[in-house]
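Engineer: coordinates only, sequence not included:
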């Protein structure tokens, strides 16, 4: 029957509403007189009936004028009830006036009783219909608890009530004073009683809706929610809501910051802004994980121009489109120049820097995936070492003031080619910093970046959604972690602090055990780990063994004597360096070995250099293992036969 009513044309629904109001308004007049006169069967006189009829007609007209019949009953809100109040008050006044004009007997208390009854009948029928219509929808919704009873939580509850997927049944609060109170008709429970409340209200999902200024210990909160094995998700941040990038009811998996379990490093915005505002800035690898986030943060500091240097056409197109949108929405008026090119081409880099009068370069272009670089040694060296060298030399020739290299914790006592190549890139810049003083070179070294391409978090998330197993290389493997925005902020901070040749590192707190991170994600997505003790679990954590070049523990410093900086969470280290003459000789040998595709010679040169490189396995370059050295020898003999 309800579905039949809902499927009626809009005009029929309005006629039913008008008919209902006419009936109940007449009944309210009759009941008011009957109650006042204390007569169970009251029969009105002709004058009283005329007054009642005219009052009802005028009241319906007032309701039409106020737009009451345009309101959709299932979404009836506070404004509709205010409209009913205004109409009922006007109707009571009309009853008084008509009684006086038509000389009808209308006791003074009758209009008051009539007004109260009319509001109850007109408002009550609509409220009843709304409850009947919405009840089946509420039953089909997933029952959710909202963590946070502040402004964000109430906005979320209102949005979910209008939606079709989730139905809020409970607020979880951090204020003891709010325990056992109600907000928007929903019970509020202290977070300490979350386990009992979740069971009592049959909660199927928990949504985090914390106010931006709340000082909630998220790490402690997740420890409380993790044992429940109920999916825990979050809502967009306030900045995303303000800029229109998301809506309050856009439910998504936990932010990476929540999984990280610590407060992110905050930059000194005034210093960073001073080093970027009105400057001409270039970002290499602008379409990558770090490079793209650097661009998003740089553009908001309003440089005069931002040059995006990238060898991937699609990545360059994507980041340019995004930045142009930010530029337009926020009226930043920054000139954005997308440039295709490789950092290995020195003349191309120099031409770009000269053409746009580049003052600051953030060098984010690199091959960073450890196993892939192990399988492609020469390309890793070409991109990470020679790409850095060529870009740096181009910066010196073009008169660039600052050059910041994005490095990695894997450059510390590396066991893989990727880490060794990044350490060698640091040595190149340190040598160039000693050779000249016009361009200020600095390096920023940080741990694994959560959410980047190849990061474990999106990989684990996909594996969980696919039903598992989650693949972890070793049960004891640990890593330092940062978020992409946090890493980018550190890079910008270092770019403004460097004076020449420094290696900046972040105080990243305690390292994270990868296996524990995987288990936490399983529990917070509402699942259980499948083990020998729990064979009925959902997701198994499978240990696959260390990959080529991988080690159990990562470090951030080679030495043990870091120096402090103006930023409380950023340290500085001047580590072992080489004279430029020694660096240049090493690069010449490395060039010859690379041109001959002699992976063995490349590995030996990396070992001999003061990189601390100590491989933990045999060389696994895919081409070299499959006879690539013979192909190169044949190519060299062919080259000698060519005419000059």
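Structural biologist: Looks like it arrived, so ask away. This one's a predicted model, so the numbers in the text were calculated from it and none came from an experiment.
Engineer: C-alpha from now on. contacts and neighbour counts both.
Structural biologist: Will do.
Engineer: who's in contact with the closest residue in space to residue 515 that isn't next to it in sequence?
Structural biologist: Nearest residue to residue 515 in three dimensions, chain neighbours excluded: residue 475, at 5.8 Å (Cα to Cα, 6 or more residues apart in numbering). Residues near residue 475 by Cα atoms under 8 Å, 6 or more residues apart in numbering: 514-515, 543.
Engineer: am I right that residue 475 falls within a strand?
Structural biologist: No: counting by DSSP: H, G, I helix; E, B strand; the rest coil, residue 475 is not found in a strand; it is coil.
Engineer: quick one: residues contacting residue 252.
Structural biologist: 233-236.
Engineer: please redo it, this time with the cut-off set to 6 Å
Structural biologist: Contacts of residue 252 were listed using Cα atoms under 6 Å, 6 or more residues apart in numbering, and they are 233-234.
Engineer: where's it relative to residue 231, distance?
Structural biologist: In this view, residue 252 and residue 231 are 11 Å apart by Cα to Cα, to the nearest Å.
Engineer: hold the first one in mind and look at this next one:
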């Protein structure tokens, strides 16, 4: 007999496995719940009849039973108690079944009263209704417990699954993570909760232990992951950033989880996302909701230069919801342009777009593009942006960043483009490198064009470093960490402003909609972030210890590099806009005929590759530009020649 029972259990589990392995349609769950309610009603009628002495009645099929069963089924449908997966039933499902039973019992009691008032009879004694409620709830509850236990028997926990703590014991956290507690995952096992508040510390939740932050430091080795809700992570980063660093120092992999969109949705381990450095940006993310955007971009032909780059491609993605008529993707990089094109074809097959291989320095080629597509809006993001590389190739920086911008601006006027948005940089403020100076000179040209006419609205956007963009410090640090270090930082005190790609592109679209012509829009980016702190956080996010597992070394400031970036020039003031985080920079440049002559000469010197005259003209055009390093390099070249 002892040897027979395990064999019977194995066969039974094999028979049940196909049932629990797949999702059972909701109508089947509703049918099973209704069947259980029918059994509960039969039991109730039997018990009441037994109490009344009518023991011969064993099975009841009457209109009274049909009415009560109909009420119960209607309660199931109204409260949607049959939604979700039975094998992942949790405390929330118990409460739902209790509500369903209470609603049915209360409704039947009311019907009983009404029926008794008119006919001096009842469907069933009130005591029988209460008995029915207990039996019905018990059957519904034990059915779900049985399915859950059978599923656990078929799919036992894997020994190599990751043990994780849940950060927080408040109601919102418990509601969001409830699905994780009932989920039978082969990847994660919940080891307990971390109490983060100041209130009294209870002993257990869902039969799992609760630890204080102080205890976490001692038991952190018992688990390798920490799960935190998105809302709580944002609050910690804004109000208690030091605590985030302390959690990272425990070498726990941190996962964030978003709350469900609907009450019926279930949150499970598939909703977890590993926390990235972008999530630890110490400021409130900026969201823009301007109804003018739809008016500006819907149905329009839009040209995006640098469309294969990180900023340009994100501008394209964010334009899609506004239903543009046609998007022209222009870039000189063949492979990245092909990749973004494939992405658009797969994800947005309804989108009308074209790929154009072109260099912004080639005015003839650009004229063909404008003639063929006749864009109504232009977003100009094509540029050379790597500071040290441009220091060694100054004429190329000026050729692309200044002359390329001039070519596009001139064609925008010729083809009567409605709006022209130029993507600039904070390095254009009091520039100390050729990249920043080339961008500043392009800004001056754009402002000159805006001043001289009214048919095309020229707008300039200026922002800081973009997290995760091509060539930014984030992917550079990631490669260094993956290689085992060292992570190289130029100076221990160097700081930078940061924003996410999503935020940067929202600013560009917003500026394109609100601009009236000639403005420079700047972003209130909060406080600048120390690069050394960024490096340490990225190392900790990788589960490593800075200067133990991964060394951090200082390499010294590179040519043209600043310790601190600025968003506004010294002589500039700012004006508010309708959005509190977006400001307009009013600079003091005065444009006249002389300025126009200088801009023309500057362009000619660049085209003729005369670096000496180009620098001399640039200095008169952007007097705040300090180019000592470039002048020294030119003098050395002269001496050698």
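Structural biologist: Yep, it's here. Just so it is clear, the structure is predicted and the values come from calculations on it, not from any experiment.
Engineer: now the TM-score, please.
Structural biologist: Overlay of the two chains. TM-score (TM-score structural alignment, normalised by the length of structure 2): 0.73; 549 aligned residues with a Cα RMSD of 4.7 Å.
Engineer: in structure 2, what stretch matches stretch 31-47 of structure 1?
Structural biologist: Using TM-score structural alignment, stretch 31-47 of structure 1 lines up with nothing in structure 2.
Engineer: and for stretch 371-383 of structure 1?
Structural biologist: So stretch 371-383 of structure 1 sits over residues 388-400 in structure 2, by TM-score structural alignment.
Engineer: picking up where we left off before, mind putting the contacts of residue 475 of structure 1 into a markdown table with distance to residue 530 of structure 1 and neighbour count?
Structural biologist: Formatted as a markdown table, the contacts of residue 475 of structure 1 follow (distance: Cα to Cα, whole Å; neighbours: other Cα atoms under 10 Å):
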| residue | distance to residue 530 of structure 1 | neighbour count |
| --- | --- | --- |
| 514 | 17 | 20 |
| 515 | 13 | 20 |
| 543 | 13 | 14 |
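Engineer: where helices are concerned, which of these count?
Structural biologist: Residues of the contacts of residue 475 of structure 1 located in helices (DSSP state H): 514-515.
Engineer: which of the contacts of residue 475 of structure 1 are also in contact in structure 2?
Structural biologist: Counting by both residues aligned by TM-score structural alignment, their matches' Cα atoms under 8 Å, the contacts of residue 475 of structure 1 that remain in contact in structure 2 are 514-515, 543.
Engineer: list the helices and strands the longest strand along structure 2 packs on?
Structural biologist: Scanning structure 2 for the longest strand, with DSSP state E as the assignment, gives strand 188-195. Here strand 188-195 of structure 2 touches strand 162-167, strand 208-212, going by 3 or more Cα pairs under 6 Å, 6 or more residues apart in numbering; DSSP states H and E.
Engineer: and of those strands, who's closest to residue 607 of structure 2?
Structural biologist: strand 162-167 (60.2 Å; Cα to Cα).
Engineer: mean per-residue distance, the closest one to structure 1?
Structural biologist: Here strand 162-167 of structure 2, set against structure 1 after superposition, deviates by a mean of 2.1 Å using mean Cα distance after the TM-score superposition for structure 1.
Engineer: please, where are all the strands along the stretch 101-250 of structure 1?
Structural biologist: For the stretch 101-250 of structure 1, the strands defined by DSSP state E, counting those that start in this stretch occupy 142-147, 166-173, 182-183, 186-190, 205-208, 232-234.
Engineer: quick one: the third one to structure 2 mean distance?
Structural biologist: I take that to be strand 182-183 of structure 1. Comparing strand 182-183 of structure 1 with its match in structure 2 after superposition yields a mean distance of 5.7 Å (mean Cα distance after the TM-score superposition for structure 1).
Engineer: counterpart of residue 162 of structure 2 in structure 1?
Structural biologist: Checking TM-score structural alignment: residue 162 of structure 2 goes with residue 142.
Engineer: test my guess that its match contacts residue 164.
Structural biologist: No: when contacts are counted by Cα atoms under 6 Å, residue 142 of structure 1 is not listed as touching residue 164 (9.0 Å).
Engineer: re earlier: residue 96 of structure 1: which of the strands of the stretch 101-250 of structure 1 is closest?
Structural biologist: strand 182-183 (39.2 Å).
Engineer: residues in contact with that closest one?
Structural biologist: When contacts are defined by Cα under 6 Å, 6+ apart, strand 182-183 of structure 1 is touched by residues residue 188.
Engineer: from the chain's centroid, how far away is it?
Structural biologist: In terms of Cα atoms, centre = their mean, to the nearest Å, the centre of strand 182-183 of structure 1 is found 29 Å from the chain centre.
Engineer: for stretch 456-476 of structure 1, same thing?
Structural biologist: On Cα atoms, centre = their mean, the centre of stretch 456-476 of structure 1 falls 20 Å from that of its chain.
Engineer: what's around residue 556 of structure 2, how many residues?
Structural biologist: Applying other Cα atoms under 10 Å, we find 12 residues neighbouring residue 556 of structure 2.
Engineer: so who does the corresponding residue of structure 1 for it touch?
Structural biologist: In structure 1, residue 556 of structure 2 lines up with residue 545, judged by TM-score structural alignment. If a contact means Cα under 6 Å, 6+ apart, then residue 545 of structure 1 has 473-474 as its contacts.
Engineer: check which helix or strand residue 545 of structure 1 maps to.
Structural biologist: For residue 545 of structure 1, there is no enclosing helix or strand under DSSP states H and E.
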